[in-house]
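Colleague: sequence and predicted structure, then a few things I'm wondering about:
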Amino acid sequence: MSAQPSTDRTGADRPGGERTRVVILGAAGRDFHDFNVVFRDAPGAEVIAFTATQIPDIDGRRYPPELAGPLYPQGIPIVDESELTALVEREHVDVVVFAYSDVRHEHVMHLAERCIAAGADFRLHSARRTMLASTKSVVAVTAVRTGVGKSQTTRYLARLLTGLGLRVVAVRHPMPYGDLAAQACQRFGSYADLDRYDCTIEEREEYEPHLDAGVVVYAGVDYERILREAEQEADVVLWDGGNNDLPFYVPDLHVVLADPLRPGDEAAYHPGEANVRMADVVIIAKCDSARSADIEAVEASVRSLNPTATVLRADSPVTVDDPAAVDGRRVLVVEDGPTLTHGSMTYGAGVVGARSAGAAQIVDPTPYAVGSLAATYLKYPNARGVLPAMGYGTEQVRDLEATIRAAIDVGACDAVVSGTPIDLTRVLTVPAPLVRARYELREVVPGGLAAAVRAALPLETLGADTGALTAGSAP
């Protein structure tokens, strides 16, 4: 793609030279990036607050002055999104910028109506305005919804690229839930780094699989600094997107995942629809779990949104590490948290793996939920029946372990099946067998992604072993 990041960062000044008063709506990710790229050095704008939603306990903090820059010596407060209307009215806000992801179009517009009624303009930044250009080739993996299959696709592409002899560095969409200044630019080269940075379960779920494959991961808050450091050790930067957000970097190849288990969502969620419209390649994932009619409907929708994109189909086969520990047993299933919460799914790979391994019963953990897990079920009733791996902090990890133990202690289950991408035994201990369900990407017709890589990247210039990349190759 040839899009370049915008250099206009000033915004519209208010009459008399006063700074435009801005609020950024976010969830500890895209909001900080948009501030860094668009507003941090803009003398004509004053960001008076961020708001926070989706992620527990991220409001009540401040975006620190070390990251906010010289125009913000006190930093910037982060308040709960529920305070939005009062904030706009009290602070005479001129512009509200929407900067988070995986929300229905109606949700975005209801927020817009609140802002308009309170007296503020409502803005959505384009990808071009907020993407940074790299000196290296960039492959971006994004999606139409959370929980579609970005992680296994990113791993698949990493194997493909490293198999060509290229140095691949993954840059993960931000998850800065702790000390923001300390998390500005993080490099993960080993499991010890996960402990050194005190990573949450949510962070480990995204970083561990890359480390398992020997791929270095960068993440944090300041994504220009992250990019420049990653470029020092990469031939190809692999953007590993979060939720269904837009890429932070200008991609040479943009791969987007669509979900036939949620047909219609590709045209109903922000900014997933924009990803489809921008995509070079759209992969319809989970074809081995979906109805043929839904696969066909998603493909027709994708082609109507983006007639020039290459559309591929892929399976997401699930295996369990120890089928004998599951066969005929009553099992409690732990699933990836965001897939069940703002991803709105009712199950994930853990349930698929448990059923395929012959589980006699999938035990509903809801009656045993402790603390923040009980609150999660109240907010996301669709998650009942499985246990979301809510691990945004130490307290939630304790509640997760306590919920599992409670079910085991009363004799409700014989084993635990974990559908999260990490080894949960690194962060908690339970008195029953804990079996991992693993999932990968498998192209229905092998070679499609390899062909897309060959067409998009200057492999000869990068020094790749192009003889290893044949039309039928697959990791």
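Modeller: Yep, it's here. Numbering: from 1, shown residues only.

Colleague: going by C-alpha atoms from here, please, whenever you check contacts or count neighbours.
Modeller: Noted.

Colleague: and the strands in the stretch 151-300 of the chain?
Modeller: Assigned by DSSP state E, counting those that start in this stretch, the stretch 151-300 of the chain shows strands spanning 168-172, 185-188, 216-220, 236-240, 253-258, 269-270, 281-284.

Colleague: could you find the closest non-adjacent residue to Tyr177?
Modeller: Ile58 (6.6 Å; C-alpha to C-alpha, 6 or more residues apart in numbering).

Colleague: please look at that neighbour and Phe50 and confirm they touch.
Modeller: No - with contact defined as C-alpha atoms under 8 Å, Ile58 does not count as touching Phe50 (10.6 Å).

Colleague: mutual contacts of these two, please.
Modeller: Ile78 (C-alpha atoms under 8 Å, 6 or more residues apart in numbering).

Colleague: so these two - more neighbours on which side?
Modeller: Phe50 (29 against 20; other C-alpha atoms under 10 Å).

Colleague: okay but that one is in contact with Gly26, surely?
Modeller: Yes - here Phe50 reaches Gly26: they are 6.6 Å apart, a contact under C-alpha under 8 Å.

Colleague: give me the distance between Ala309 and Gly264.
Modeller: With distances taken as C-alpha to C-alpha, to the nearest Å, Ala309 is found 18 Å from Gly264.

Colleague: for the chain, longest helix please?
Modeller: Counting residues, the longest helix in the chain under DSSP state H turns out to be helix 394-409.

Colleague: if you count contacts, what does it end up packed against?
Modeller: Packing partners of helix 394-409 (3 or more C-alpha pairs under 8 Å, 6 or more residues apart in numbering; DSSP states H and E): helix 372-379.

Colleague: tell me the helices and strands packed up against the helix it packs on.
Modeller: Using 3+ C-alpha pairs under 8 Å, 6+ apart: helix 372-379 touches helix 394-409.

Colleague: and the helix it packs on, how far from the chain's centre?
Modeller: Counting by C-alpha atoms, centre = their mean, to the nearest Å, helix 394-409 is centred 25 Å from the centre of its parent chain.

Colleague: take this one as well and set it beside the first:
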Amino acid sequence: MAFTAAQIPGIAGRVYPPKLAGPLYPMGIPIHDEEKLPEIVEREGVRLVVFSYSDLTHVELMNKASKVLALGCDFMLLGPRSTMLKSGKKVVAVTAVKTGAGKSTVSRMLVKLLREKGHRPVVVRHPMPYGVLEKQVVQRFASLDDLDRYRCSIEEREEFEPHLREGTIVYAGVDYEMVLKEAEKEGDVIVWDGGNNDLPFYWPDLHITVVDATRPELITNSYPGETNIHMADVIILHKADKVSEEQLDRAAEMVRKVNPGAEVVATASKI
């Protein structure tokens, strides 16, 4: 078994540590650059390639699938029953159709509203495994000092700081089952503040998907963003103040065709 790296800089050439890989992989799991996939398939006799990252167009995804099939392998996408965990607490997931849709502002507003209702929301962020993975099993952020303690990257700081400045506890980490167990000890509502346009890691009781109203063409041309629209209970057309009424109506019509049962709400860039 091997992992390939495509979107995380500097991770190719490393090893997913044995401590996290489990007893079946006492030497850990090697991480190779995705460009070396044909070489790995031939050398190791690979029969199955599982695709497990996000933020691609459908065409980009199928281009990768076509290359894998041409190598003689099966190509698999993992669904929610294989990847999502069930929490003992209520979970609200905030996802997006595409990176840059504006879900972070939506997540922060959601946390504020939950507090006003008397809840104790805890945010769980998508992990960003740039550092030493063994030290990133479970990360708890309660203050800005914790960003230094965990040696967070600029990208991590951009995502975590706004929550911390508002007094919100944030969890992240590589082992998202252990992360969930720790987060459940502190909050009565788990807010999944996802990265990119990933599916939630936890089964949501309420699934909110954010759509960038300025880029409606991505509604049905983004993986797994379109899946998030299909699964959503609420669809937010964000940046509504940046488009004309006609463009906003078009975006609303497009999401309703994909998911006619979802509630559709339009919001401005700042909420």
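Modeller: Cool, the structure landed. Just so it is clear, the model here is predicted, and its values are computed rather than measured.

Colleague: on that earlier part again, out of the strands of the stretch 151-300 of the first structure, nearest to Ile226 of the first structure?
Modeller: Among these, the nearest to Ile226 of the first structure by C-alpha to C-alpha is strand 185-188 (5.6 Å).

Colleague: okay, and the closest one goes to which residues in the second structure?
Modeller: The alignment of strand 185-188 of the first structure onto the second structure (TM-score structural alignment) spans residues 138-141.

Colleague: counting neighbours, what do you get for Ala232 of the second structure?
Modeller: Using other C-alpha under 10 Å, Ala232 of the second structure has 25 neighbouring residues.

Colleague: pretty sure it sits against Asp205.
Modeller: No - applying C-alpha under 8 Å, one finds Ala232 of the second structure not in contact with Asp205, separated by 10.4 Å.

Colleague: just to be sure, Glu460 of the first structure is in a strand?
Modeller: No - Glu460 of the first structure is assigned helix when assessed by DSSP: H, G, I helix; E, B strand; the rest coil, not a strand.

Colleague: would you check how far apart it and Gly163 of the first structure are?
Modeller: Counting by C-alpha to C-alpha, the separation of Glu460 of the first structure from Gly163 of the first structure is 14 Å.

Colleague: the two: which is more packed in?
Modeller: Ranked by neighbour count (other C-alpha under 10 Å), Glu460 of the first structure and Gly163 place Gly163 first, with 17 against 10.

Colleague: which position in the second structure aligns with the more buried one?
Modeller: By TM-score structural alignment, Gly163 of the first structure lines up with Glu116.

Colleague: who's in contact with the equivalent of Asp222 of the first structure over in the second structure?
Modeller: When the second structure is aligned by TM-score structural alignment, Asp222 of the first structure is paired with Asp175. Applying C-alpha under 8 Å, 6+ apart, we find Asp175 of the second structure in contact with 20, 137-138.

Colleague: in TSV: those, plus distance to Leu147 of the second structure.
Modeller: Formatted as TSV, the contacts of Asp175 of the second structure follow (distance: C-alpha to C-alpha, whole Å):
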residue	distance to Leu147 of the second structure
Leu20	23
Val137	15
Val138	14
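
Colleague: of the residues you listed, buried ones?
Modeller: When the contacts of Asp175 of the second structure are checked for burial by 16 or more other C-alpha atoms under 10 Å, the buried set is 20, 137-138.

Colleague: and the counterpart of Asn244 of the first structure in the second structure, how close does it get to Leu180 of the second structure?
Modeller: Alignment note (TM-score structural alignment): Asn244 of the first structure maps to Asn197 of the second structure. As judged by C-alpha to C-alpha, Asn197 of the second structure and Leu180 of the second structure stand 20 Å apart.

Colleague: which one's more surrounded, these two?
Modeller: Asn197 (28 against 23).

Colleague: quick one: contacts for the residue nearest the centre of the first structure?
Modeller: Closest residue to the average C-alpha location of the first structure: Gly242 at 1.6 Å, with C-alpha atoms, centre = their mean. Applying C-alpha under 8 Å, 6+ apart, we find Gly242 of the first structure in contact with 142, 146, 172-174.

Colleague: filter those to the buried ones?
Modeller: For these, buried by 16+ other C-alpha under 10 Å: 142, 146, 172-174.

Colleague: in helices, which of these fall?
Modeller: Reading helices off those, I find no matches (DSSP H).

Colleague: now, among the residues you listed, which is nearest to Ala452 of the first structure?
Modeller: Nearest to Ala452 of the first structure out of those is Thr142 (C-alpha to C-alpha; 15.5 Å).

Colleague: and the gap between the closest one and Tyr249 of the first structure?
Modeller: Counting by C-alpha to C-alpha, the gap from Thr142 of the first structure to Tyr249 of the first structure is 12 Å.

Colleague: no more questions from me, cheers.
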